[in-house]
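1. curious how this folds, go ahead:
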Amino acid sequence: MAVILASTENMPYDEWLDWRKKGIGGSDASVVCGINRYRSPIELWMDKTNQIPYQEAGEAAYWGTQLEALVRAEFSKRTGIEVNPANQLLQSEEHPFMLANLDGECTHPTHGKCVFEAKTASAYKAGEWDDAIPDEYMLQVQHYMAVTGYMGTYIAVLIGGNTFRWKFIERDEALISMLIQLESAFWKQVQEVVPPPMDGSEAAAKFLSERFPNSVSKLKIELPNTAIELIRQYEVACDNVNQYAEQKQEAENILKQMLGDNEIGMADDWVVTWKSVSQERLDGKTLKVEHPTLYKKYANKTSYRRFSVKAAM
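-> Next up is the predicted model:
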């Protein structure tokens, strides 16, 4: 069962974000499980521990919110099932770190009271909705059912602005049990301010740069044996980056040759542009020579740690 933690009706966006930091929400579930395509566990951990600034909602999230009422109304129109908006932030009584901000609630003929979730999707993602729902949304609705105790979820989606689909998802006890276990472990890391395993995200790189800004000791240390495989991974990746960088440059050069003096080119559904851009930049070298005092006054000194991997001599 769930308790009402706060009313979200007319709640400012930044306040809503603050409330979300008090636990793990439905959209966080796929991140905790490591399958989210847009966010990594380390980034979510940094968010929950107040180590990254507020981020404005992107265009997709903005329009998803704006169209939520339309999707809800269309679902009711097509199914005859009334959906009640849920303007509340819910908290699991049994697992207080689990939160839920439902799009709505409705009733299933045999499963009783259930969750309603509204989605919008790009036309390019239509295939993901053919036989099931995307994995991250499956985890999201199972998370909601874990919080509320409900036995099912109706999920409706508007695809590409002109295709409407809806599905009923039953409660999956095995999946919910796994979610509770993973989210519990993650929330413990948040409370103890212990980062999850490092990954390849920009957030992880930012965390390490801020955690270890300067090299203090000049002593050589012996790395664990697991470092050998990581070094090999790094070297292979560098080789692939160089290979793909050359292929990318080749394609770019040939496309530029095709465009010539033209700014825009079309190929099937693709638009290729090569535009003229004018910029004004400060000539630091000339300023340093001709006005050294002024240069010194306004020059910013920065420091960073350079990372490299090379064979030992």
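
2. from now on I want contacts and neighbour counts done on CA atoms only, so please keep to that.
-> Noted.

3. mind listing what's buried along the longest strand out of those in the chain?
-> Secondary structure assigned by DSSP state E gives strand 112-121 as the longest strand of the chain. The neighbour-count check on strand 112-121 (16 or more other CA atoms under 10 Å) flags 113-121 as buried.

4. what does stretch 43-57 give?
-> Applying 16+ other CA under 10 Å to stretch 43-57 flags 43-49 as buried.

5. before we move on, back to that, tell me the one among the buried residues of strand 112-121 nearest to residue 158.
-> residue 120 (4.8 Å; CA to CA).

6. let's see this one next to it:
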Amino acid sequence: MRRSGTAVALGSWPDGSPEWLEARKSRIGGSDIAAVMGLSPWQSRWQLWHDKRGLEDGQSPSALLEAGHYVEPAAAQWYADHHLPGGLHLRNSGTWVHQDRDWQLANPDRLIVDNPHSERHPVGVLEIKYTPNNASQWGRDGTDSPPAHYWAQAQWYMDVFGVEWADFAVLSTWGFRCFHVERDDEWLGYARSEAQSFIAMLELGIEPPDTDTTPAAQYAVQRLRHPSITDEQVTITDPGDLRAIGQAAQLHAAAREATAEARELEDNAKAILAAAMGDARTALAPDGTTLATRRARKGRDGQPGNPYITLN
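-> Have a look, this model is predicted:
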């Protein structure tokens, strides 16, 4: 039996495979605990309960998830090159449970170990995220401020393996960044209690109330309740509802127009700057404020590629 710290291996299966799904069915994993604790932006407790009970249709992997799969090895190598503490090593992981709590599941992207040939003594865990659409949710490089649902996931994995810290290697529109998280035992005690209560509800067939009050969660619940499309029409008569729908439509249209206008203005500004800057690195305003910077990414041969302009 494979062991790593306080974790016991269940197996190594591709994400989404029948074996992987079966291992998760009656257990609480890292993304699950975020939903259980009300921290997930994607799933409520009600949705998670239906998912575990097999009452929610499975979804095909998105293009973003597929891209993340290909990004993972590169992000791991970037972390190893720039942030992995000396004397430590990365190892591929798999599916694990806590040695005393078979219901507590972990699928970390990498284990951080002190022996390149053994996973017996983990030091930390590494999670890899590809989030091109949510760059603003993350803090500055090297800080401890990942989004709350990812923070919960890291805490859960630390608890399964009995380690004290976790790192995130994240790729977004700003490039790669690293985020460090320390273990929070007080929160973990509460999370384990909530997870056990949720599992009991699963086993007893007690459906959680769909009381998640965020509009996104309520919309997701209604989508699950009405999977069919008929030729019926409904008329919205409530003045407040009509006002909310009208405002949303106007803002959505305005946002699309603003996005297109912003792209056009940005392209125009970059064209002006490119002509003015030539080979210069930085463009300044008369008061010394930095307006833009020219940068160049390294190519596969290690040489700088064509420079590009970043507006400040």
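
7. quick check: TM-score for this pair?
-> After superposition, the two chains reach a TM-score (TM-score structural alignment, normalised by the length of structure 2) of 0.65; 233 aligned residues with a CA RMSD of 3.2 Å.

8. returning to that earlier point: biggest separation within the buried residues of stretch 43-57 of structure 1, which pair?
-> Pairwise over the buried residues of stretch 43-57 of structure 1, using CA to CA, the maximum falls at 43 and 49, 9.9 Å.

9. what about the nearest residue to residue 290 of structure 2 once chain neighbours are set aside, distance to residue 276 of structure 2?
-> Computed as CA to CA, 6 or more residues apart in numbering, the closest residue to residue 290 of structure 2 that is not its neighbour in sequence is residue 284, at 4.6 Å. Residue 284 of structure 2 is 11 Å from residue 276 of structure 2, where distance means CA to CA, to the nearest Å.

10. where do the helices sit along structure 2?
-> In structure 2, the helices defined using DSSP state H lie at 18-25, 30-36, 45-52, 63-82, 148-161, 185-204, 215-225, 239-277.

11. now the ones you listed in JSON lines, with distance to residue 11 of structure 2?
-> Output for the helices of structure 2, formatted as JSON lines (distance: least, CA to CA, whole Å):
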{"stretch": "helix 18-25", "distance to residue 11 of structure 2": "9"}
{"stretch": "helix 30-36", "distance to residue 11 of structure 2": "17"}
{"stretch": "helix 45-52", "distance to residue 11 of structure 2": "20"}
{"stretch": "helix 63-82", "distance to residue 11 of structure 2": "19"}
{"stretch": "helix 148-161", "distance to residue 11 of structure 2": "15"}
{"stretch": "helix 185-204", "distance to residue 11 of structure 2": "22"}
{"stretch": "helix 215-225", "distance to residue 11 of structure 2": "32"}
{"stretch": "helix 239-277", "distance to residue 11 of structure 2": "46"}
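
12. mind checking which of these is nearest residue 111 of structure 2?
-> Closest among the helices of structure 2, using CA to CA: helix 148-161, at 9.4 Å.

13. residue 102 of structure 2 -> structure 1?
-> Structural alignment (TM-score structural alignment) places residue 102 of structure 2 against residue 96 in structure 1.

14. you'd agree that match is up against residue 24?
-> No - using CA atoms under 8 Å, residue 96 of structure 1 is not in contact with residue 24, being 9.2 Å away.

15. more neighbours: which of the two?
-> Legend: neighbour count by other CA atoms under 10 Å for residue 96 of structure 1 and residue 24, higher for residue 24 (23 against 16).

16. so how far is residue 11 of structure 2 from the equivalent of the more buried one over in structure 2?
-> Matched by TM-score structural alignment, residue 24 of structure 1 corresponds to residue 28 in structure 2. Separation of residue 28 of structure 2 from residue 11 of structure 2 (CA to CA): 16 Å.

17. next one: residue 209 of structure 2
-> Counting by CA to CA, the gap from residue 209 of structure 2 to residue 11 of structure 2 is 34 Å.

18. for the two, indicate the residue with more neighbours.
-> Set residue 209 of structure 2 next to residue 11 and count neighbours by other CA under 10 Å: residue 11 wins out with 14 against 8.

19. aligned to that one, what sits in structure 1?
-> Using TM-score structural alignment, residue 11 of structure 2 sits opposite residue 6 in structure 1.

20. need the counterpart of residue 296 of structure 1 in structure 2.
-> The alignment leaves residue 296 of structure 1 without a partner in structure 2, by TM-score structural alignment.

21. count of residues packed around residue 296 of structure 1?
-> Neighbours of residue 296 of structure 1 (other CA under 10 Å): 12.

22. and what of residue 150 of structure 1?
-> Residue 150 of structure 1: 19 neighbours (other CA under 10 Å).
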